[in-house]
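Asks: take this sequence and fold it.
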Amino acid sequence: MTNYQSDLLRLLNDRGYIHQLTDAKALDTLANKSIIPGYIGFDVTADSLHVGNLVQIMLLRRLQQSGHKPIVVMGGGTTKIGDPSGKDEMRKILDDEGIASNFAKIRGCFENFLTFGDGPTDAIMVNNDDWLGELEYIPFLRDIGRHFTINRMLTFDSVKLRLEREQPLTFLEFNYMILQAYDFVELSRQHGCKLQLGGSDQWGNIVNGIELGRRIDGAELFGVTTPLITKADGSKMGKSVDGAIWLNAERLSPYDYWQFWRNTDDRDVGKFMRLFTDIDLDEIARLESMQGSDINEAKKVLADAATSMAHGEKAAKEAAATAQQVFEQGGAGGDLPVHLVESDEISILDALVGIGFCASKGEAKRMVAGGGARIGDEPVKDAGYMIAVSDQDIKISAGKKKHGLLRRP
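Replies: Predicted structure coming up:
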């Protein structure tokens, strides 16, 4: 079914978010006549979300844009277990203090994407530890566990793939799908939640929750999953050659975030605009049809729109201006990362590590040997090279796309 009547499913379909959904006709009818509270869960395993989480955040934004209510579920409880989906090994177990710290830092990732408040379509944020942390083991096994068969649980990809690769799957992780299913039940009871959204790897978990809600409460619940978002070269969205593209400015500067989108493959421009910006579909069709060097202008539009959404319009304008200074005018730019140097000189290796372009001196040495390090616009080929530091900023570069400044305090 693609001839949707509701604003919600039309919007999701037109922008390329729909991979699978349960009972499309009933969901479409419900979305057309009432406000649907819908949720996505985010485990707090790091102190920032990244671009790999962005399609899910945008799903909640689309839910709100089409007149429905987003529920952001922070996995304070499920993080203690760890989602085995797509993993070959068990996640590191965080203590309560680490989870609380990550929770506080991740909260801000959503504020530029969603409107929070007390209104009927305002977003709310909840912590599943509020109900999972109160569960008693024996009653939970008796009341909830009896609705799950080992036979069926073994067929889910999160379990099957781990076993096929002969990687250990702990009993702790095996319980994750039951806890996630129970989340849906609690959200249905507490907030009238009717819809769970997620990536394609969450399909089994979502269906579990729908079936559990029907069995124990007689609730009619629904699920929608997105396709796996990959780049044109086949690599997974959310990663670059330098690692994760974080959403928190403390982990990745707005300038580097802007650059990530500016460096999008020509073939991905239209798809990424539909998924990750609010640019009108007709305008996207015009921009993605550009050929040759003109497509670079479309990429700047994408970078401006994506950065404005994550970091605000002011940060996006500053990032674009810095990029123009660095690449078009040969300047240093005012929004580049800065490393403060207290002494009169610093080695090229210490500078590359200190500014964050390399994780170790060994990596920095390999970069210098490969010709990727530059001071000003001059390549540095001697790993023992010492940089004289004065009162003027010194531009340091790693490859063609990473630039920063060495500065006296």
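
Asks: contacts and neighbour counts: CA atoms only from here.
Replies: Will do.

Asks: which helix or which strand is home to the spatially most central residue of the chain?
Replies: Most central in the chain under C-alpha atoms, centre = their mean is N53, positioned 2.2 Å from the mean C-alpha point. Taking DSSP states H and E as the criterion, N53 maps to helix 51-65.

Asks: same for that helix, what does it pack against?
Replies: Judged by 3 or more C-alpha pairs under 8 Å, 6 or more residues apart in numbering; DSSP states H and E, helix 51-65 is in contact with helix 7-14, strand 37-43, strand 69-75, strand 195-199, helix 269-276.

Asks: please name every helix or strand in contact with the first one.
Replies: Packed against helix 7-14 by the contact rule (3+ C-alpha pairs under 8 Å, 6+ apart) you find helix 24-33, helix 51-65.

Asks: any idea which of the ones you listed gets closest to D143?
Replies: helix 24-33 (28.2 Å; C-alpha to C-alpha).

Asks: here's the other one to compare against:
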Amino acid sequence: MSDVLDELQWRGLVAQSTDEAALRDALGAGPVTYYCGFDPTAPSLHHGNLVQLILLRHLQLAGHRCIALVGGATGMIGDPRQSGERVLNDKETVAAWVERLKAQIAPILDLEGENPATLVNNLDWTAPMSAIDFLRDVGKHYRLGTMLAKDTVARRLSSEDGISFTEFSYQILQGMDYLQLYRDHGVTLQTGGNDQWGNLLSGVELIRKVEGAHVHVLTTPLITKADGTKFGKTEGGAVWLAPDMMSPYAFYQFWVNADDADVVRFLKVFTFRSREEIAELERSVQERPAAREAQRALASDVTTLVHGPDATKAVIAASQALFGRGDLAELDESTLASAVAELPRVDVAPGTPVVEAFVGAGLVAGRSAARRAIAEGGAYVNNVKVTGEDATLDPAELLHGRYALLRRGKRTLALAVVDPEAAGRP
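Replies: Just a heads-up that it's a prediction; the model follows:
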């Protein structure tokens, strides 16, 4: 069990701990009960939360007892941000997001095996507490000087907007969670991102003052790219885990596009591949970079972890089919729509000449260029080579009755969406 700390350090999943030697001894002495909290301040977890879930899973696989906390209470307040006050969501919204987050956590942690993880909601012990009980039983153990010294609080206080008492109290609520789980489940380790260090220590100090016990905190580093820039931003925003906020296809493509300089480190952090497997993939990056074997392994593993093997199989099939290495007709409409979502598109009427579709989609500069592409054998509709300049978009050959994938050459793609009601329009 103690070896798991070495494994986590090798994978780059450890930034700080309260007392590494004591934590190592505790992990080696028997199963440690640990937890991490996830606040429903959005309808989905993101890649940063995924780092925490993977850390929880490593500890669970090593035989330690996992508790995942979804913050039905803390989610109604939100951890103070450096940029200003959060917008408070209503209780119904937060409750709905709690259920969404639980559904995203469940596939990653083992909830039913010999060492099952437990899901808890801090609203269960926070909601029944009166304001007087909160101030007397918890608040009296906090000193304002310590609370004001927290980095985010200090920054907010020096800003024009300041910080409300609501967000200022967040660190007390998080500390109370640790105390409650210590009492109810014997939790002695809390994990989280390194930016949460101050909030995590809140619980350590509270337990020391109230129970006279010493407990632990372990944080993960902020994951960055090799060039030092922030990791996890896309044109659409964050890398969400919910499929209705980021499709499995887009999710897979995000990981498969990892830079050679980053991919080995990401394999260590985001997958459960062995050291030997990762070493082999690292050699492939050095010796066969064009094959992108490491990127495909990373994308496959992470997509399977979050969305399941069937979704991964579908997105790989879609990726291959777009470029003629699979059957487009076998893709369901949802997967196809996700795969072509970022392509240039043109809306056309049934029977539109292929030449006009290519021009309208911007694949060629004009009709002459479109005819030349057809004559040279470089024009395709749904991966079928166009052989005549008078070819049209045949309604009988459309994908799902409305889509035509246009391709010029090997890799230049666009989408024609056929609108049956557009027939006969000028």
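
Asks: before we move on, the earlier item: excluding chain neighbours, what is closest to whichever residue in the second structure pairs up with the residue nearest to the centre of the first structure?
Replies: Using TM-score structural alignment as the criterion, N53 of the first structure maps onto N49 of the second structure. In this structure, N49 of the second structure finds its nearest non-sequential neighbour in F38, 7.5 Å apart by C-alpha to C-alpha, 6 or more residues apart in numbering.

Asks: doesn't G72 make contact with the one you found?
Replies: No. Judged on C-alpha atoms under 8 Å, F38 of the second structure makes no contact with G72 at a distance of 9.2 Å.

Asks: residues contacting the aligned residue in the second structure for D88 of the first structure?
Replies: Structural alignment (TM-score structural alignment) places D88 of the first structure against S83 in the second structure. Neighbour list for S83 of the second structure: R156 [criterion: C-alpha atoms under 8 Å, 6 or more residues apart in numbering].

Asks: quick one on the thing from earlier: dump the helices and strands packed on helix 51-65 of the first structure into CSV; add distance to Q392 of the first structure and mean neighbour count as well.
Replies: Below are these laid out as CSV (distance: least, C-alpha to C-alpha, whole Å; neighbours: other C-alpha atoms under 10 Å):
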stretch, distance to Q392 of the first structure, mean neighbour count
helix 7-14, 51, 18
strand 37-43, 44, 24
strand 69-75, 45, 24
strand 195-199, 48, 24
helix 269-276, 38, 22
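
Asks: got a markdown table for those, with distance to A303 of the first structure too?
Replies: A markdown table is the format used below for these (distance: least, C-alpha to C-alpha, whole Å):
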| stretch | distance to A303 of the first structure |
| --- | --- |
| helix 7-14 | 21 |
| strand 37-43 | 25 |
| strand 69-75 | 26 |
| strand 195-199 | 24 |
| helix 269-276 | 9 |
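
Asks: pick the most deeply packed of the helices and strands packed on helix 7-14 of the first structure.
Replies: Counting by mean count of other C-alpha atoms under 10 Å, helix 51-65 has the highest mean neighbour count of these, with a mean of 22.

Asks: average distance between that helix and the second structure?
Replies: Compared with the second structure after fitting, helix 51-65 of the first structure deviates on average by 1.0 Å (mean C-alpha distance after the TM-score superposition for the first structure).

Asks: next, the angle from that helix to helix 269-276.
Replies: For helix 51-65 of the first structure against helix 269-276, the angle by axes from the mean of the first three to the mean of the last three C-alpha atoms, to 10 degrees is 60 degrees.

Asks: the nearest residue to M386 of the first structure once chain neighbours are set aside: how many residues sit nearby?
Replies: Closest residue in space to M386 of the first structure, ignoring its immediate chain neighbours: S347 at 4.3 Å, by C-alpha to C-alpha, 6+ apart. When neighbours are defined as other C-alpha atoms under 10 Å, S347 of the first structure has 13 of them.

Asks: aligned to D133 of the second structure, what sits in the first structure?
Replies: Under TM-score structural alignment, D133 of the second structure pairs with P139 in the first structure.

Asks: correction: Y35 of the second structure
Replies: Looks like Y35 of the second structure aligns to Y39 there (TM-score structural alignment).

Asks: gap between the residue nearest to that match when sequence neighbours are not counted and A319 of the first structure?
Replies: Leaving aside its chain neighbours, Y39 of the first structure sits nearest to I71 (4.5 Å; criterion: C-alpha to C-alpha, 6+ apart). Per C-alpha to C-alpha, to the nearest Å, I71 of the first structure is found 31 Å from A319 of the first structure.

Asks: please consider this matter closed, and thank you.
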